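**Q** one predicted model, sequence on top.
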Amino acid sequence: MGSVSALPEPKLLTVPEVMSALRLSRFKVYDLIRSGELESITIGRARRVPADALDAFIAQLREDAA
């Protein structure tokens, strides 16, 4: 019997994945990207958000709320 290994966490998230994680609209996610509040990169025509950038954004929100 072989063991089933879990898939690694993605290092780059799509905009729909970020929308789901933050429970925000596409417009709001792109607004956060445009304003520089949420870091993103472009690979070809694809927009991606580094997972650690999403974590940093959430941490900043929590810090601002404190």
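**A** That came through, no problem. Remember, it's a predicted structure, so these values are computed and weren't measured experimentally. Numbers count the residues shown, from 1 in each chain.

**Q** rest of the way, CA atoms for contacts and neighbours
**A** Fine.

**Q** in the longest helix along the chain, what counts as buried?
**A** In the chain, assigned by DSSP state H, the helix with the most residues is helix 51-65. Neighbour-count burial for helix 51-65, counted by 16 or more other C-alpha atoms under 10 Å, picks out 51, 53-54, 57.

**Q** and if you look at stretch 13-22?
**A** Result for stretch 13-22 [16+ other C-alpha under 10 Å]: buried residues 13-15, 18-19.

**Q** and which of these is nearest E63?
**A** Of all the buried residues of stretch 13-22, V18 has the smallest distance to E63: 19.9 Å, by C-alpha to C-alpha.

**Q** hold the first one in mind and look at this next one:
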Amino acid sequence: MTTETTVQPQLLLTVEEAAEVLRIGRTTMFELIRTGQVATVPIGRLRRVPLDALQQFIRERQR
């Protein structure tokens, strides 16, 4: 029997994971969120960072 495992990319990241992706500190990540430079999604009492919000942030910085 063959079992295929497909790794799905994470669509939503914790603030800490998002900071890790950008290779910045947690405090800096919270500042980017607070100032609206990086969008987040509220889920109950949690806040998650969409992967595409990080990609958008990077694209804007490249201009």
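**A** Ah, there it is. These numbers were taken from a predicted model, which means no experiment stands behind them.

**Q** coming back round to it: let me have the buried residues of helix 51-65 of the first structure in a markdown table, extended by distance to A6 of the first structure.
**A** Listed next are the buried residues of helix 51-65 of the first structure as a markdown table, based on distance: C-alpha to C-alpha, whole Å:
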| residue | distance to A6 of the first structure |
| --- | --- |
| A51 | 18 |
| A53 | 23 |
| L54 | 22 |
| F57 | 26 |
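
**Q** tell me the contacts of the closest residue to P16 of the first structure other than its chain neighbours?
**A** Leaving out its chain neighbours, the residue that sits closest to P16 of the first structure by C-alpha to C-alpha, 6 or more residues apart in numbering is R26, at 7.2 Å. Under the criterion of C-alpha atoms under 8 Å, 6 or more residues apart in numbering, the neighbours of R26 of the first structure are 15-16, 19.

**Q** keep only those of those that are in helices.
**A** Residues of the contacts of R26 of the first structure located in helices (DSSP H): 15-16, 19.

**Q** nearest to L38 of the first structure, out of these: which one, please.
**A** Nearest to L38 of the first structure among those: V15, at 11.2 Å, using C-alpha to C-alpha.
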